[in-house]
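> mind looking at a prediction? Sequence and model below.
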Amino acid sequence: MSLDIPAAIEDGLSRLPTRVAAILFVAYLVVGVLSTVASQTVGLAVMERLQAMLDPANAPPGGPGAMSGGASPLALDVGLAVAAVLFLAQIVVAQALGVVTIRTFVSSARREFPDSLSRRFGWVVVNALVAGFVVNVLIFVGGIFLIIPGIYLAVALYFVQFEVIVEDKNVVDALRDGWALTSGRRLHVFLLLLVIFAIGLASAVPAYLLGMVNAPALAVVAVSVVLGAVTGLVVAAIGSRAYVQLKPDGWAPAGEASPFDY
């Protein structure tokens, strides 16, 4: 099937004013806070470790966290090893939430979560993480040679994780079938990604402006987390409904017994 971008946007947005989407929004807020804490903590720990290695005599007294000041208001007072574990843990949690979100928005369910939400959940989360890593590496390698190959790969492989999450495919099959799914429709997928990029860019503006006027760091972080949660939910909903459009007529997600809304 072809990709109708306005219809995907309209369909995706129609999934948001629901109890299910409200629950997901709260989950995105929690994960957003965890992600911010983890990234600020690991960033601060790396900076302190580098300063201690390059100039031990001027290393900040008081151990980890002494350099934070107002730049990293949510950074935890832990060492680099603990910070790295925390960062990896939030990646797994974020991916698990992504599986729940995509399975929900791809399904026909609107007023409750789909029955097949927990199907092979751990296996799917691990494979989705691996698939995302492989796709990002391929895009990075393509971008090293020229920007255009990287963009082309980002477009061609955009739905690889969807294949893992929705169809329970392994990484190899998902790469093959995700590539095939966008074949002949890549211009439309590229335009869809431009829309998604514009949404992400617009959501970053308020926090950027607050930073420009020297607003308190905690306020900047709070605005960034809230808008990031909204953006993540909107993008997931639009992408999920676009994915459904590209599937053959009569297709239903794995494990979904009924094609009707419930």
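The structure has been received and is ready for your questions. Numbers count the residues shown, from 1 in each chain.
> C-alpha from now on. contacts and neighbour counts both.
Fine.
> residues making contact with the helix or strand containing G150?
Element membership of G150 [criterion: DSSP states H and E] is helix 147-156. Defining contact as Cα atoms under 8 Å, 6 or more residues apart in numbering, one finds that helix 147-156 is touched by 135, 138-144, 178-179, 182-183, 186, 189-190, 193.
> so which of the residues you listed are in helices?
In this view, the contacts of helix 147-156 that belong to helices under DSSP state H are 135, 138-144, 178-179, 182, 186, 189-190, 193.
> now those: which count as buried?
By the neighbour-count criterion of 16 or more other Cα atoms under 10 Å, the ones in helices among the contacts of helix 147-156 include these buried positions: 135, 138-140, 142-143, 178-179, 182, 186, 189-190, 193.
> out of those residues, the closest to L29 would be?
Closest approach between these and L29, by Cα to Cα: L193, at 23.4 Å.
> tally of neighbours for the spatially closest residue to that closest one that is not a sequence neighbour?
Using Cα to Cα, 6 or more residues apart in numbering and skipping the chain neighbours, the partner closest in space to L193 is V155 (7.5 Å). By other Cα atoms under 10 Å, the residues close to V155 number 23.
> and F133, by the same measure?
Using other Cα under 10 Å, F133 has 12 neighbouring residues.
> now do the SS call for it.
Remark: F133 carries the secondary structure label helix [criterion: DSSP: H, G, I helix; E, B strand; the rest coil].
> distance of it from V166?
With distances taken as Cα to Cα, to the nearest Å, F133 is found 18 Å from V166.
> next one: P248
Counting by Cα to Cα - P248 and V166 are separated by 14 Å.
> and what of I148?
According to Cα to Cα, I148 and V166 sit 29 Å apart.
> got another, please set it beside the one above:
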Amino acid sequence: MTDGFERTTTRNGLRFVAVFAILSIASVLLSPMRLDTGEPVAPTVGIAGAFAGLLSIVVAIATVVAAIVALRTFAAGETETIPDAFVRRNVGWATLNVILGGIAFALLVAFGTVLFVVPGLFLLVSLYYWAVFVAVEDQNALEGFRSSWQLTRGNRLRLFGLGVAVFVTGAVVTAAFALPVALLGIVGGVLAQVVSAAITVYVLATTVSAYDQLRDGGPGERPDTQPTVPGTPA
């Protein structure tokens, strides 16, 4: 968690906070919600509504791309600049796999949770790192699930504890800003998006930190695949 915080506060980490904040604000502005109060507003209709919907999809895809680039940057240990290769390399294929894999991941965890809470949590921890393999190692979603399953073997209880600690940290930070957000109107709404973006980047940075430790020196069985593309951990 400390390493995730250090990565978040680097120049690149702060750049990603700004990017996610801008995308989050854009998403709110395009949705039928008020930025200052969170209350619904009258939906736009016709051409304007269709255009706003299209822009919302673009913003959502851009957010996925930003997450992929952030994972690659954190995994490569880049703190000052973001290499162009991280933005260009197979980004369309990676984005498609992250979107489809995200849907499959959510359905698997939801199904396990409906059956019984423990299977859902087990799948959540076991498959959580699939997106890192997609973004960093150019695997497809199915390969990412398999690699994550192997990576987390023998460490799932501790990884669950890490997930709980990160979740609690995010909740505490959000609660700490709840009063200013409520009192500052539209400025508070913007502040809320910035705080949310910082938490998102921290989660990504902590995820990569745990991934690095498990692959490079952590206990437990390591996956059979090894990174073969530039900008990934050796």
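The structure has been received and is ready for your questions. These numbers come from a predicted model, not from an experiment.
> what range does the helix holding G150 of the first structure cover in the second structure?
Applying TM-score structural alignment, one finds that helix 147-156 of the first structure aligns to the residue range 117-126 of the second structure.
> average gap between that stretch and the first structure?
Its match in the first structure and stretch 117-126 of the second structure itself, once the structures are fitted together, sit a mean 1.3 Å apart by mean Cα distance after the TM-score superposition for the first structure.
> could you point out which element follows the longest helix along the first structure?
Looking only at the first structure and at elements set by DSSP H, the helix with the highest residue count is helix 19-54. On the C-terminal side of helix 19-54 of the first structure, the nearest following helix or strand under DSSP H and E is helix 80-106.
> identify each buried residue in that following helix, please.
80, 82-84, 86-87, 90-91, 94-106.
> what residue in the second structure is paired with L16 of the first structure?
Mapped onto the second structure by TM-score structural alignment, L16 of the first structure lines up with T8.
> skipping adjacent residues, who's closest to that match in space?
Nearest residue to T8 of the second structure in three dimensions, chain neighbours excluded: Y202, at 5.6 Å (Cα to Cα, 6+ apart).
> need the contact list for that neighbour.
If a contact means Cα under 8 Å, 6+ apart, then Y202 of the second structure has G4, F5, R7, T8 as its contacts.
> ok, P180 of the second structure next?
Residues counted as contacts of P180 of the second structure (Cα under 8 Å, 6+ apart) are G188.
> could you rerun that using 10 Å?
Under the criterion of Cα atoms under 10 Å, 6 or more residues apart in numbering, the contact partners of P180 of the second structure comprise V187, G188, G189, L191, A192.
> tell me the buried residues in the helix or strand hosting it?
In this structure, P180 of the second structure is located in helix 178-183 according to DSSP H and E. For helix 178-183 of the second structure, the buried set under the neighbour-count rule, 16+ other Cα under 10 Å, comprises V181.
> how far off centre is the helix or strand following it?
On the C-terminal side of helix 178-183 of the second structure, the closest following helix or strand by DSSP H and E is helix 185-216. The gap between where helix 185-216 of the second structure is centred and where its chain is centred comes out at 8 Å by Cα atoms, centre = their mean, to the nearest Å.
> also stretch 215-234 of the first structure?
In terms of Cα atoms, centre = their mean, the centre of stretch 215-234 of the first structure is set 15 Å apart from its chain centre.
> if I look at R111 of the first structure, how far off is L16 of the first structure?
Looking at R111 of the first structure against L16 of the first structure, where the rule is Cα to Cα, the gap reads 11 Å.
> now do L138 of the first structure
In terms of Cα to Cα, L138 of the first structure sits 32 Å off from L16 of the first structure.
> which ones are touching the residue lying closest to S39 of the first structure once chain neighbours are set aside?
Distance criterion Cα to Cα, 6+ apart; nearest residue to S39 of the first structure, sequence neighbours excluded, is F87 at 6.4 Å. When the contact criterion is Cα under 10 Å, 6+ apart, the partners of F87 of the first structure are L34, S35, T36, V37, A38, S39, Q40, T41, V42, G43, A81.
> name the member of these with the most neighbours.
Taking other Cα under 10 Å to define a neighbour, the member of those with the most is T41, carrying 29 neighbours.
> okay, L183 of the second structure and A18 of the second structure: tell me how far apart.
The spacing between L183 of the second structure and A18 of the second structure, counted by Cα to Cα, is 23 Å.
> how about T2 of the second structure?
Here the distance between T2 of the second structure and A18 of the second structure works out to 21 Å (Cα to Cα).
> neighbour count winner among those two?
Of the pair T2 of the second structure and A18, A18 is the one with more neighbours under other Cα under 10 Å, namely 17 against 9.
> how about that one, what does it touch?
With contacts defined as Cα under 10 Å, 6+ apart, the neighbours of A18 of the second structure are N12, S24, Q193, V194, A197, A198, V201.
> how far away is the fourth one from Q226 of the second structure?
According to Cα to Cα, V194 of the second structure and Q226 of the second structure sit 35 Å apart.
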